[in-house]
Each structure stands twice: as structure tokens, then as C-alpha cells.
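# Coordinates only, no sequence provided:
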């Protein structure tokens, strides 16, 4: 039998209180809940995420189950690191872990999984780059929604970077690791590469920083990581800056046009001089706030939107500067975005009156 207990039951984990006990689940039930590639919601370096169900107090609950590929080098360490990072953090913009599973599967091999609250709106990458639905309709995040998501992610990072007693660096910020709930509130997930800063406990320090050399994803990882430098909150700031630029241009940092020293940062930086409109995701200039196309859009509304987008892009540029110490701090970026959002809503309201 596979027991899905609270995260406090993991070896070495410290109780944080408030964790809910979930019932035991037999192996055949687990396989039934996860079985079939049609239930797979995503695949990463160390495992796959499935849409599953659990029964609690007679009610069926939809969950997301991350099953580790333990044969993959680094997967076990990723599992331990994620448990360590998630065990005591609580924030509205972080994924909520419900339980962990550490047992033996029906073939006699180790089985490890993490069970999270299910996010029905998928991840941000799907919304930005795969907007076409099965029924042929397009789903589009409007400007207000993108600003809200950007602020949500900044709030999550600020919480991690100021976490007590030990700050946490996410190390793998990218759109596919940002999940959206029913209201499209963003939740930062996948802490498999997370590191603790200034950790006094040697064993935990080895788990969090010495088990793998991988530090993020190509295009999003800070350039100093490629030189073997230690992780820092400045690395997350860089990834956040790239995320902002991607969200408002619609371009991935790994697009084929970005080669050598010409990257997404440079692309936007050059365009902001006199061609900002050319690099903006055109969906942001052609859709109403409810996602429907609006034709034509008044010049005044377009101007208000462009002013907000340019301000956001400038924030993205400041966060993704080459030198770590030159980058804008996440707390300052969040303040900038809060101000941009307030001004955008105020100006739009005045324009519509």
C-alpha cells in the first residue's frame, strides 16, 4: 500500500503545523488515478505531472501529482530539495503542497511523488505560446491579467528572498513553472532546483546547493550561473526580468533570432528607443479587457496601454542587466509594477468616463 501522508512525515522534515492528513491509497488506486498519458499535464527533467483524484471525507478532490523519474540522475535530490523548500513556506502565490508519497511501487522499485493543489488554468507558458484551444477558439491574457500575474510572481519571489530563518532562491523561474488557478491568480511552482542561502546545517546545505550543477533553464538562467558562480537572489531577479519581457513581447528568450550577444534583453532595449510598438505582443493592443477583440481601438486607449507596457519593459530591462549587482531588486520591481497597475487603471477609467 502506498501511504499519502502529510509532508511532515518525510524523513528529516520539521513540522510546520496546519498540514492536512490525507487517507492511504492502495497502489492499484494510485495507478488508476494517474494511469494514461491523457492525464499527463506536463513533463520536466526530473518527472511528469499528472491530473489525478483523491478522496477525502467522502469527497473527490482533483490534484496534481508530480511523479519523479528516479532513474534520472539528480531526480532523488530534486525530490528532497523540493520537500525541504516547500515544507514550511506558506504564501498565496506559491503552489500548495497537500502531501508527499515515498514508497515502493508494484514492481519493487522506489516510488516518490508530490501531490499539489490542482491549478485548472494550466501554466503561463500555455497561455502565452499555445493560445489555440481544441475547439478552435483562442485564449488570450489581457493587459490587466498579465500585470496581475507579474505582480503575483514578484510577491512570491520577495517572500522567498526574505524567508526566515533562511532565504530561498528559486533558481528555475520560467512561464511553465507559473501555474494559474480558477481566477488566474499566479502560483509559483517547481522547487526542484531551489537553494537555501546561508544555511548553517551542513547536510541541508549539501542537499540544496551541492547536489547538482544545474541552475535554471537556458534563456532564463542568469549569465553568471554559466560561469559557475554561486546562486543568489540576483539570479532570480534576472530570470524575472526575462519573464517580464517574454510576457509582454510574446517572444521566448530561446527564439531562433536570438544568437550570440543578441538576446531578448537586447532586442527590447533597442526597440524601446523608437520602435516599442513593433516588439509588443499585438494581442495586448487588439483585445478588450474581457479578452474579446475590439475594432477599432481608440488612439487614447492605445496610448495608455503602450505607456504601461513600455514602463513594464523598462522594469524587465533593469532586472535582467548583465551584472548581478546592477539589477533591480525584486522588491523594487514589485513597487514599480504596483504603481504601473494603479496608473493604468486610473487612466483607463478616466478615458472611459
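All right, it came through fine. Worth saying up front: this structure is predicted, and the values here are computed from it rather than measured. Numbering: from 1, shown residues only.

# CA atoms for contacts and neighbours, from now on please.
Noted.

# Okay, and the nearest residue to residue 54 once chain neighbours are set aside sits in which element?
In space, and not counting its chain neighbours, residue 54 is closest to residue 61: 5.2 Å by Cα to Cα, 6 or more residues apart in numbering. Using DSSP states H and E, residue 61 falls within strand 59-68.

# Ok, residue 149 next?
Short version, using DSSP H and E: residue 149 is in helix 143-161.

# for that helix, packing partners?
strand 168-169, strand 186-188, helix 233-249, helix 330-352 (3 or more Cα pairs under 8 Å, 6 or more residues apart in numbering; DSSP states H and E).

# Hey, what's the angle from that helix to helix 330-352? Just curious.
On the basis of axes from the mean of the first three to the mean of the last three Cα atoms, to 10 degrees, helix 143-161 is oriented at 160 degrees to helix 330-352.

# List the buried residues in helix 143-161.
For helix 143-161, a neighbour-count test (16 or more other Cα atoms under 10 Å) marks 143-161 as buried.

# and the angle for that helix with helix 233-249?
Using the same axes, to 10 degrees: helix 143-161 against helix 233-249 is 170 degrees.

# then this one, side by side with the first:
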């Protein structure tokens, strides 16, 4: 009872506040997304994501060195190929853009952890995450044939040097299929970071500009989760754990912190939160208009992800956050 109890006593100075802080974000929590494109000397800014670029492999290597020097331990690679087809050839070909980028980064910065996004939407002519029925304009992906493409993609990414395989297509059984394929190919020690609870979200818009992956027709609601569901997320993570996932991801993060919390409570695996493109772009737009303090908003948001239970945060703010943390 007041006046015996005065919680403000522990808030009287910055030093004391830091001493009793319960949740702390560090650079070690961060994973920085990068978009690889063919060519040389290419750095195309994504108009809907200020400060984010599509980069050729040589520029990816430069960025990887900067990321590592900032103390960020990991990047995740997405690819935009020269050509697209129904077989998603660019996803699994040995000379695919992600494969080239992964090899180049591991040669230049061997201690940087390279995560490969293992999906097909950037590589298919229709923009969906797998095989479609001939003539189907609804976007209903054929699950089991798509698993075969994902297996080929995961193996080629591991062979190229990727340290972690991150399947994101939300196909039923994709973790088991990829785990078996990696093991048979001799990559038993390559972990899988599963996009275990990936929602059909409106927050992905700017990413589709960056990755050139907007579906040509239909949408992805037949395979990504309905935003109203939380019990389904727990079912998905239970299945992925049983199939051999090493880490679990919730995507998006900002509007799904309740899901991050539930996933953390329901499992003993590391949990990653993807601070997605729409979340990033909203903050950037407001900051560029002078409406918010960008640093404080970003750090408060990242802290909230950790407080909700995230062990790792994939974020386009990673480089800025690392600089602010150092300062």
C-alpha cells in the first residue's frame, strides 16, 4: 500500500531503469532480409520500402559485410530471377540467384549465418507457391507435387552454402518432406526454420513489390492462414515440430503478438517473429513525414516482439537498430 510501495523508485535514473529492465533487444536477436537480383552493380530501391534495395550478388556481398560488422549474426535471402516458369526452375537450379548469393556470401563472410527462404512464388510465372491445376485461375496449389519442388529447392540451397532452410509456402507436410530430403542428401545438420504460422495478411504488400511475387490471379488464402484463427496456429506448430522443425516462425509479427506468445508457451523451440514489409513501411512513411520518432518507435516495437516471446526477429530495421544499440 502507498506510501510504503512506490514503484517510481526504480525509475528515477537511466542507469537504474536499465538495471531492472526485464526485456532487452540485442543485435544477436536480429536477422536482416536481402533481395538478390541478376546482374552486377545493381541497387534498385524498392519504392514502397524506403531504404530497402534489390541487389545484385556483388552488392549483396557488400551488404553482408556491413551487416556482420554491425554485429548482426544472420541474413535471410530472397531471390528475383531473370525468368519465371511453371516449374519454378529459378528456385531449385544450381545457378539460381539465391544459390549464387549464398555461395558468394559464405565465401566472403563465412561466419555470417545465411538463411535461405525456401519458397516458389518469386519463381513461378503465376506468382503462387507451387503447382496449379492446368487452367486453374483460383490459385489452389497442388500440395503433394509442390513438396517435390520444395525438396529440390532445399537441397540446392544447402549445397550452395545456406546454413538454415526456411520453408515459407505453408504446404501440408513441407517440413517432413524437406527434412527427409536434406537428410538423404547428407545435410543432416542443416536446421529448418519453418514459417509455421504464416497468415494471409494485408501487411505483405510492399514485400511483393520487392520480390516481384504478386499472384497473377486469385490469392493465397487456400494455403496461408486466416487472420482470425489462433488455435489453428497451434495445430500448425505441433505438426511442424513432429515433422522435425528446429525453429518456428510467426508471420506477420505486429498484429500477431498473441500468436507469438501462444507459440512460445506451447513449444520449447526457438521462436522467430517476422517484422514484415507493411509494418516497416508504415513506420518509415510516418517517420519521413515527421509524425513519429523513428528510433523510439522501432526499438519499442522490437522490444514488444521479444516481450511476447520471440527469440529472433527478422526485420528490415535491423541495420538501423544495430546502429542505435551501439550508440
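Done, it's in. Fair warning: this is a prediction, and the values are worked out from it, not measured in the lab.

# Give me the TM-score for this pair.
Laid over one another, the chains give 0.27 as their TM-score (TM-score structural alignment, normalised by the length of the second structure), with 165 aligned residues with a Cα RMSD of 7.3 Å.

# circling back to that earlier point, any idea which of the helices and strands packed on helix 143-161 of the first structure gets closest to residue 31 of the first structure?
Closest of those to residue 31 of the first structure is strand 186-188, at 26.9 Å (criterion: Cα to Cα).

# Starting from that closest one, tell me the next helix or strand along the chain.
strand 195-196.

# I'd like to know which elements that following strand is packed against.
The contact analysis (3+ Cα pairs under 8 Å, 6+ apart) places strand 195-196 of the first structure against helix 75-86, strand 168-169.

# Point out the most buried one among the ones you listed.
strand 168-169 (a mean of 27; mean count of other Cα atoms under 10 Å).

# Does anything pack onto whichever helix or strand comes after that strand? Which helices or strands?
Going down the chain from strand 168-169 of the first structure, the next helix or strand is strand 178-180, by DSSP H and E. Using 3+ Cα pairs under 8 Å, 6+ apart, the elements in contact with strand 178-180 of the first structure are helix 124-129, strand 186-188.

# switch to 6 Å and redo it
strand 186-188 (3 or more Cα pairs under 6 Å, 6 or more residues apart in numbering; DSSP states H and E).

# circling back: looking at the helices and strands packed on strand 195-196 of the first structure, which is closest to residue 306 of the first structure?
strand 168-169 (32.3 Å).

# do you know how far the residue nearest to residue 54 of the first structure is from residue 248 of the first structure?
According to Cα to Cα, to the nearest Å, residue 61 of the first structure and residue 248 of the first structure sit 35 Å apart.

# of the two, who's got more company?
Neighbour count, other Cα atoms under 10 Å: between residue 61 of the first structure and residue 248, residue 248 has more, with 23 against 13.

# Please spell out which residues along the helix or strand where residue 63 of the second structure lies are buried.
Under the criterion of DSSP H and E, residue 63 of the second structure resides in helix 57-69. Within helix 57-69 of the second structure, the residues scored as buried using 16+ other Cα under 10 Å are 57, 58, 59, 60, 61, 63, 64, 67, 68.

# Which residues are in contact with the first one?
The reference is to residue 57 of the second structure. Contacts for residue 57 of the second structure (Cα atoms under 6 Å, 6 or more residues apart in numbering) come out as residue 101.

# ok, it to residue 197 of the second structure distance?
When residue 57 of the second structure is compared with residue 197 of the second structure (using Cα to Cα), they lie 30 Å apart.

# Equivalent analysis for the fifth one, please.
Distance, residue 61 of the second structure to residue 197 of the second structure, using Cα to Cα: 31 Å.

# repeat for the second one
Spatial separation of residue 58 of the second structure from residue 197 of the second structure under the definition Cα to Cα is 33 Å.

# and if you look at residue 249 of the second structure?
For residue 249 of the second structure, the distance to residue 197 of the second structure - Cα to Cα - is 6 Å.

# Could you do residue 285 of the second structure as well?
On the measure of Cα to Cα, residue 285 of the second structure and residue 197 of the second structure end up 27 Å apart.

# So if I had to pick from these two, which one is more boxed in?
residue 197 (28 against 16).

# Now do the same contact list for that one.
By Cα under 6 Å, 6+ apart, the neighbours of residue 197 of the second structure are 233, 250.

# helix, strand or coil for it?
Assigned with DSSP: H, G, I helix; E, B strand; the rest coil, residue 197 of the second structure falls in the strand class.

# what's the helix or strand for residue 313 of the first structure?
helix 299-319.

# elements contacting that helix?
Helix 299-319 of the first structure packs on helix 233-249, going by 3+ Cα pairs under 6 Å, 6+ apart.

# could you give the angle of the helix it packs on to helix 299-319?
Using the same axes, to 10 degrees: helix 233-249 of the first structure against helix 299-319 is 160 degrees.

# and the next element down the chain from helix 233-249 of the first structure?
helix 264-271.

# right, and the helix or strand after that following helix?
helix 276-279.

# Can you list the buried residues in the next helix or strand after that next one?
Per DSSP H and E, the first helix or strand lying C-terminal to helix 276-279 of the first structure is helix 283-286. Residues of helix 283-286 of the first structure classed as buried by neighbour count (16+ other Cα under 10 Å): 283, 284, 285, 286.
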